[in-house]
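# Sequence plus predicted model, see below.
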Amino acid sequence: MPSDYPELIADDDYPDPSPEELGVGALFAEAPEPFHDLLAPPTEAIDELLPLMPQRTAAPQTWVVTVADAKFHWYDLVAGFPEIPDIRDPVGRHLRRMQFDLEATMEKRLIYFAVNRPRVRFDASRSTSWGFFSLKLTVPILVGADEKRDSITIELEVPFAATLKKPSVVVTDRFITLNWGGLIEALSIHDVLQQYENSLTFQSKVQYVGQTKDPVGRLARARLAAVQKIHQLHSEDNDMLLLIQRMNVEVISDDGDPAELPANDNPVAADVLLKDRIDIVECALIRYFEGPMMHGRSDKEAEIRKQRLREAQAANHLESFRIDLRLEDPGKYHDLFSQHAPVSRNHIIDCTIVDGEVLVTRVPEKTKS
């Protein structure tokens, strides 16, 4: 991090205030916490599904877990419980697309990280400027809680649908709108920082690890107590984003991957096997980024996770697994760290499960999976 920008992400304070102390407790009483999904359903609830349950194999398994795709969403834009965006407005369309993306995750078993980054805004009080004979646009920005003045220069490309060679530009604190005549683009400050080269070298601090599967869809509506509490604690000096990742699990076993058996070619069997895998991956990433004490999580959740790990490990005869969070073309936003994990774009973790506890070992970056 450049020396002229101080460390802007404060360490966690102890103890954490409750949702009630933060004034948001009443918002979260509508459903149990998502980790209750880790509990096995009552027998009578699955009787009719028994013929569709997966066929298991007996040989020991090892897994290699990689990230199939990953995308950041700016959580602050939904955390204030805004009204439904006006889709006739370019910024409103941008917000609605993000809401649709987040709402679509509620039926999927994806991993998300709630991350903090130092606060950055466009400076709407100063003017943008164009380079001579080019589409290089210099945009003033404000960095950090003290709103240090800076700027970024981005080189635009004319979109296919444009009818103008150079767009008209409108800047607010969070969005820049580019009107190309036949097309209007709206980009948030974090879209711009991810898509265009710039000199900012901040890292993304992982505060919380979760799984998106939740029929109530509370993550997209900012109704998930644990995530909203983190937002309340850190929103003054930091921005908060969700890094949502689809994981690929390669099963190495003498009996092959159970998911490829013809008997498991139905949605119920496929989901049960996927649930085993993502539940285990989620628990391992919680342990890696949040530490052994899982600060901020209840004793009840810790015990439920132990029980779930024991069951899933036994059902899959799982001996060990590796999680490789590397991407083919990572950007600066993928410089991830936490209180328990060092800054890196190349987090590789070897994991074993012992009596319901995940033991994690970080693999040195020079080692390849």
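Looks like it came in fine.

# CA only for contacts and neighbour counts going forward, please
Fine.

# Skipping its backbone neighbours, what lies nearest Glu290 in space?
Closest residue to Glu290 apart from its sequence neighbours, by Cα to Cα, 6 or more residues apart in numbering: His340 at 6.3 Å.

# In addition, the following structure is provided for comparison:
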Amino acid sequence: MNLPDPAAAPIPQLYTDSFAALPHRTTAPQSWMVRVADARYHWYDLFAGFADKPDIRDPIGRYMRRMQFELEATAHQRHLFLAVSRPRVRFDISGVVQWGFFSLKLTLPLLMGADERKDSVTIELKVPFAATLKKPTVTLTENFISLNWGGLVEVFSVHDLLQTYAHTLQLPSKVHYVGQTRDEDGRLGKGRLPALHKLRAQLGMDYDTLILVLGVEVDVSCAEGDPAELPHNAHPLAADALQAERADVIEAALIRYFEGSTPRLRPADERKMRAERLTAVQTANHLVQYTLDLALPEADYYDQLCSEFVTAAPRHLLSCFIADGQAQVAAMPLPATPKGSKG
């Protein structure tokens, strides 16, 4: 649910009571199958920790601005997000960068945790199409690596690098908070969400905070078809109302699964509003059950999710329903992988 900042001025209601804003409904029971269509990590600490605009004349500045634009753009979309922590990691700018013999294997020095214990990671680079050099010039800062290939400069944050390239470090993403990106004030991209301020304060210097933005697709099983396909519901206001309902129901299940039955970062009034909303949405949609298949496409080596209540795994299959205004969630066994399959 998108709740306004109590300290801000009241936000006008998104919809009027006009006919166009009210979606047409079906009367048959519905069951939903929800899958993750796309998943994208953003290193939240970088955006929450600076006030000035990055210098776009610098490759790292261009990277920062592009990532900020991407996160700000989600304020206009009904995506979900998971606020996750990972053990603090930085490049050791005083360490030695080592190349493998006759290869593009690169060993980079790391500092792990608040105590900055020394470690390293070895990756094998891939030559980009526009490169004019066989090996790039490597420049390290605490948070970024720049690879100058002559024809272009690649920039990766330390988390980008560990997500993209194979390594042996076992560092699952721990989910602490679930939310939605849609926000007229764009507080997520501006680093102004109060709940995330509290989370970062709790995590301290031992962990980095990342935002995992999830785009989902919902397949509706209903004898009368998917209400979203009704002609009237092609109207932008009606379509958005249905999307908002589905996002709220999915969000509630993820909160229950990852944050537990009594989430620490949720005030009582938010829990009350969510219960009322879920009851209304369940009734309006005749929603009997929904299944969440939480597997992260293209998350590479950051595909493992866990929480205080959930064991780390690259895929979580959840059976859900609404009862008394609460999302009830049970983990399901994963289907067996067919013989000969790479999945």
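Sure, I can see it. Given the structure is predicted, the values throughout are model-derived calculations rather than measurements.

# quick one: what helix or strand has the equivalent of the residue nearest to Glu290 of structure 1 over in structure 2 in it?
Matched across to structure 2, His340 of structure 1 falls on Phe309, judged by TM-score structural alignment. Assignment of secondary structure by DSSP states H and E places Phe309 of structure 2 within no helix or strand.

# what's Phe309 of structure 2 in contact with, if anything?
By Cα atoms under 8 Å, 6 or more residues apart in numbering, the contact set of Phe309 of structure 2 is 257-260.

# Of those, just the buried ones, ChimeraX syntax please.
To isolate the buried members of the contacts of Phe309 of structure 2 in ChimeraX, using 16 or more other Cα atoms under 10 Å:
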select :257,258,259,260
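
# What is the nearest of the contacts of Phe309 of structure 2 to Arg86 of structure 2?
Set against Arg86 of structure 2, the nearest of these by Cα to Cα is Phe258 (15.4 Å).

# just the helices in structure 1 please.
Using DSSP state H, the helices assigned to structure 1 run over residues 19-22, 43-46, 76-79, 90-104, 189-195, 225-234, 267-290, 299-316.

# The first one: which residues count as buried?
Buried residues in helix 19-22 of structure 1, counting neighbours by 16+ other Cα under 10 Å, are found at Pro19.

# rewinding a little: turn the contacts of Phe309 of structure 2 into a markdown table, columns for distance to Ala7 of structure 2.
Output for these, formatted as a markdown table (distance: Cα to Cα, whole Å):
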| residue | distance to Ala7 of structure 2 |
| --- | --- |
| Tyr257 | 29 |
| Phe258 | 28 |
| Glu259 | 25 |
| Gly260 | 27 |
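
# quick one on the thing from earlier: how much space is there between the residue nearest to Glu290 of structure 1 and Thr153 of structure 1?
Remark: distance between His340 of structure 1 and Thr153 of structure 1 (Cα to Cα, to the nearest Å) = 35 Å.

# again with Gly331 of structure 1
Applying Cα to Cα, the value for Gly331 of structure 1 to Thr153 of structure 1 is 17 Å.

# In terms of neighbours, single out the busier of the two.
Using other Cα atoms under 10 Å as the criterion, Gly331 of structure 1 and Thr153 rank with Thr153 on top: 19 against 14.

# Just give me the match in structure 2 for the more buried one.
Aligned by TM-score structural alignment, Thr153 of structure 1 pairs with Thr122 of structure 2.

# In space, what's closest to its match - neighbours in sequence excluded?
Thr107 (4.2 Å).

# Kindly report the same for Val36 of structure 2.
That would be Val216: by Cα to Cα, 6+ apart, it lies 4.4 Å from Val36 of structure 2.

# Now that Lys165 of structure 1 has come up, it's in contact with Trp180, right?
Yes - with contact defined as Cα atoms under 8 Å, Lys165 of structure 1 reaches Trp180; the gap is 7.4 Å.

# what about those two, which has more around it?
Under the criterion of other Cα under 10 Å, the comparison of Lys165 of structure 1 against Trp180 puts Trp180 first, with 20 against 12.

# so how far is Pro41 of structure 1 from Asp47 of structure 1?
10 Å.

# hang on, the earlier thing: so which of the contacts of Phe309 of structure 2 hold up in structure 1?
Retained in structure 1 (both residues aligned by TM-score structural alignment, their matches' Cα atoms under 8 Å) from the contacts of Phe309 of structure 2: 257-260.

# how big is the offset of the strand ranked longest in structure 2 relative to structure 1?
Longest strand in structure 2, counting residues (DSSP state E): strand 207-222. Strand 207-222 of structure 2, aligned to structure 1 and superposed, deviates on average by 0.5 Å (mean Cα distance after the TM-score superposition for structure 1).

# which one in structure 2 is aligned with Arg297 of structure 1?
Using TM-score structural alignment, the equivalent of Arg297 of structure 1 in structure 2 is Arg266.

# So what's the residue count around its match?
Neighbours of Arg266 of structure 2 (other Cα under 10 Å): 13.

# again, but for His234 of structure 1
Neighbours of His234 of structure 1 (other Cα under 10 Å): 19.

# mind listing what's buried in stretch 314-329 of structure 1?
Neighbour-count burial for stretch 314-329 of structure 1 [16+ other Cα under 10 Å]: 316-318, 320-326.
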